[in-house]
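J.: Next one to model:
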Amino acid sequence: MQFGIFTVGDVTPDPTTGHTPTEAERIQATVTIAEKVEEVGLDVFATGEHHNPPFVPSSPTTLLGFIAARTERIVLSTSTTLITTNDPVKIAEDFSVLQHLSQGRTDVILGRGNTGPVYPWFGQDIRKAIPLTVEHYGLLRRLWREEVVDWEGELRSPLHGFTLAPRPLDGVPPFVWHGSIRTPEVAELAAYYGDGFFANHIFWPASHTQRMVELYRQRFELHGHGHASQAIVGLGGQVFMRRNSQDAVNDFRPYFDNAPVYGHGPSLEDFTSLTPLTVGSPAQVIEKTLGFRDYVGDYQRQLFLIDHAGLPLKTVLEQLDLLGEEVVPTLRKEFATGRPDDVPAAPTHQSQIDAAREADREPDPSPSPNTGEEQERQ
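T.: Predicted coordinates for the structure are as follows:
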């Protein structure tokens, strides 16, 4: 199982000091956090994509390419690449280059995004978000898999005789996760293609995440990709730790109360009881995180959000030390206990190569999947 960090890249004032980092400071801090992720033994660093203040990661592959040069082992991913407003050709090109730069340490979480003004900024209509998601992803798959692409759709100009350059590393596209908080159509898209499903899982109660993951697993099996328990699931989560739980609550409260995302709403106590947010000791983080398996089953990737709401870099690095030294080693051991043998490990570039070679040796006897048009009607 993979463990890592995802960032939304917000530039938020520290409510305890009043200091607001510059955009340059926030970007450099993100690089430092990614390097620390590798240092403490975690597996994945992922960045979001935002095109509006107060966020800085408007060009995720540029950021990840720089981090690739500063790291050797961790998987570099996005916590959202906007499949709706980005052109599929550009996504295919950028991630193929990143694959080569990182020597295969690349995958991608695709999502619709939840910022309405972004759509017209990139010439799109938010009312067509789902059709854009389906059409753009269908084209993206072909760009990564076919040498010459002839394609026509309804929402983008056609392509004739297009060849992607560079081609994916070793002929294997980056593994794709489809990320969502609340959209069942995204879970269906992931299941239809046999891709991974990443449930953001940071704002909603466990019952909602359970329903979304169950839908994905059921449809994964229905589309013939294996048993429901073999579907590839990732979860988000939020944590803030101190060795003493009350210190954690006291230290985090001003950040929570003033956070742009959830400040001025439910109390910290209510939010931690209703959502996956854990504020407390490492033992409490371990206990709550292990509980995720009770309602989503055995899964493959757990990413934590720890650097938002104006938390200073020093505090974020302290969180990473606690994750690497006290939390993740125990989670690895406990999540492995009782894990069925047929539940797959988290996909990697090498496992994708191995799967492609196996598919070449053994033709797939299963019926052809539904057409994209049929999938949209379901």
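
J.: C-alpha only now, for contacts and for neighbours.
T.: OK.

J.: Give the closest residue to residue 324 in space, chain neighbours not counted.
T.: Closest residue to residue 324 apart from its sequence neighbours, by C-alpha to C-alpha, 6 or more residues apart in numbering: residue 40 at 4.8 Å.

J.: Does that neighbour touch residue 326 like I think?
T.: No - using C-alpha atoms under 8 Å, residue 40 is not in contact with residue 326; the gap is 10.5 Å.

J.: Let's check: the centremost residue of the chain is which one?
T.: Taking C-alpha atoms, centre = their mean as the criterion, residue 79 is the residue nearest the geometric centre of the chain, at 3.5 Å.

J.: Can you report how many residues lie near the closest residue to that one other than its chain neighbours?
T.: Nearest non-adjacent residue to residue 79, counting by C-alpha to C-alpha, 6+ apart: residue 48, 4.7 Å away. For residue 48, the neighbour count with other C-alpha atoms under 10 Å is 24.

J.: To compare against the first, here's the next sequence to fold:
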Amino acid sequence: MTGTQFGIYTVGDVTPDPTTGRAPTEAERIRATVAIARKAEEVGLDVFATGEHHNPPFVPSSPTTLLGHLAALTERIILSTSTTLITTNDPVKIAEDYSVLQHLADGRVDLMLGRGNTEAVYPWFGQDIRNALPLTVEHYGLLHRLWREETVTWQGRLRTPLRDFRLAPRPLGGVPPFVWHGSIRTPEIAELAAYYGDGFFANHIFWPPSHTRRMVELYRRRYEHHGHGAAHQAVVGLGGHVFMRPRSQDAVREFRPYFDRAPVYGGGPTLEEFAARTPLTVGSPAQVVERTLGFRAYAGHYQRQLFLLDHAGLPLTTVLEQLDLLGEQVVPVLRKEFAADRPADVPDAPVHPSAPTPSPT
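T.: Here you go, the predicted structure:
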């Protein structure tokens, strides 16, 4: 696997289908997520990522449980997160869980750290959302050490100290999981990613390209400033949301009721207004290809592109059809076009040395 990775991510919402009024049960939604991940590997995608949520109407409260199950059901696809909460999870537990998962999945594991923006969740885990940024910085500083040092003695401000702590198991082959720092709007997260030389993931489904450009350019400048390489060599990932049908007018007609009642979209701009202002693409596979190729105009050459396909109550059969279109008509073209003008000194997408290489689509 070289160049840019292409995959999907889920937020795991349990939303009624607006065309039928029926919501899946939590068990049905979890099983559907497993089917979606397996289908993603079947159609040749590189990455499946799950979110982490601890409040209704979402079900992925335990990403490592889900990804551990998927590790046994898949062979090549990278298993990741679209959010691992660095604020409300203890860094020692994150280090342990993802080290175990690395061993189970033969290295096919990385993770994306995020703060979480649901205020009520913080006290459930003994934290205060007003400390979100300090928690992020302190917890990640500890996590980074836990994966790299045999014995850790540490003291911070927001967590009890550690003395002579030894992580078990150690990361697979001594190589920690690659870390992405995900953010929509927070410059401090771009700085954190740059400081450590980690990846920065801009989930730009809500914001115009001008905002994403500023965030990515900040990360790239600071990556170079901290001595990890030239700005254009920084490791960038982008999110996106697509809905496709062979004919664009059919895609718009079918997706409109889902957009209008989606938990993250409904009640705001119209579908047309939102698609014009953000990277949301509802149309034909060719339109998705064209729009995605345009992301490089403001993000530069980047290493990971993830698409959201299963939000807002879409039935499983429809999501699986979306995956067929993505795997057959979109990703093969994107692979070819992304590789055609990629500078030789831009690094490939990060992969653990033990991970098997997926067969290209």
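
J.: what's the TM-score here?
T.: Once superposed, chain against chain, the TM-score is 0.97 (TM-score structural alignment, normalised by the length of structure 2); 352 aligned residues with a C-alpha RMSD of 0.8 Å.

J.: ok so, going back, the residue nearest to the centre of structure 1 maps to what in structure 2?
T.: Using TM-score structural alignment, the partner of residue 79 of structure 1 in structure 2 is residue 82.

J.: Equivalent analysis for residue 194 of structure 1, please.
T.: So, by TM-score structural alignment, residue 194 of structure 1 is matched to residue 197.

J.: And the closest residue to its match other than its chain neighbours, how close does it get to residue 202 of structure 2?
T.: Nearest non-adjacent residue to residue 197 of structure 2, counting by C-alpha to C-alpha, 6+ apart: residue 228, 5.9 Å away. The gap separating residue 228 of structure 2 from residue 202 of structure 2 is 19 Å, by C-alpha to C-alpha, to the nearest Å.

J.: A strand includes residue 53 of structure 2, no?
T.: No - going by DSSP: H, G, I helix; E, B strand; the rest coil, the assignment for residue 53 of structure 2 is coil, not a strand.

J.: quick one: it and residue 60 touch, right?
T.: Yes - the pair residue 53 of structure 2 / residue 60 is scored as a contact, 5.7 Å apart, by C-alpha under 8 Å.

J.: So for those two, which residues contact both of them?
T.: By C-alpha atoms under 8 Å, 6 or more residues apart in numbering, residue 53 of structure 2 and residue 60 have these common neighbours: residue 11.

J.: got a list of what the residue nearest to the centre of structure 1 touches?
T.: 6, 7, 8, 46, 47, 48, 49, 108, 109, 110, 179.

J.: was I right about the second one contacting residue 309?
T.: When you say that, I think you mean residue 7 of structure 1. No - counting by C-alpha under 8 Å, residue 7 of structure 1 sits too far from residue 309 to count as a contact (11.0 Å).

J.: so stretch 246-264 of structure 2 matches what in structure 1?
T.: Going by TM-score structural alignment: stretch 246-264 of structure 2 matches residues 243-261.

J.: before we move on, what about stretch 102-119 of structure 2?
T.: Against structure 1, stretch 102-119 of structure 2 falls on residues 99-116 (TM-score structural alignment).

J.: how about the matching stretch: buried residues?
T.: Residues 99-102, 104-113 are the ones in stretch 99-116 of structure 1 that count as buried (16 or more other C-alpha atoms under 10 Å).

J.: what do you get for stretch 7-18 of structure 1?
T.: Buried residues in stretch 7-18 of structure 1 (16+ other C-alpha under 10 Å): 7, 8, 9, 10, 11, 12, 13, 14, 15.

J.: Kind regards, and thank you for your time.
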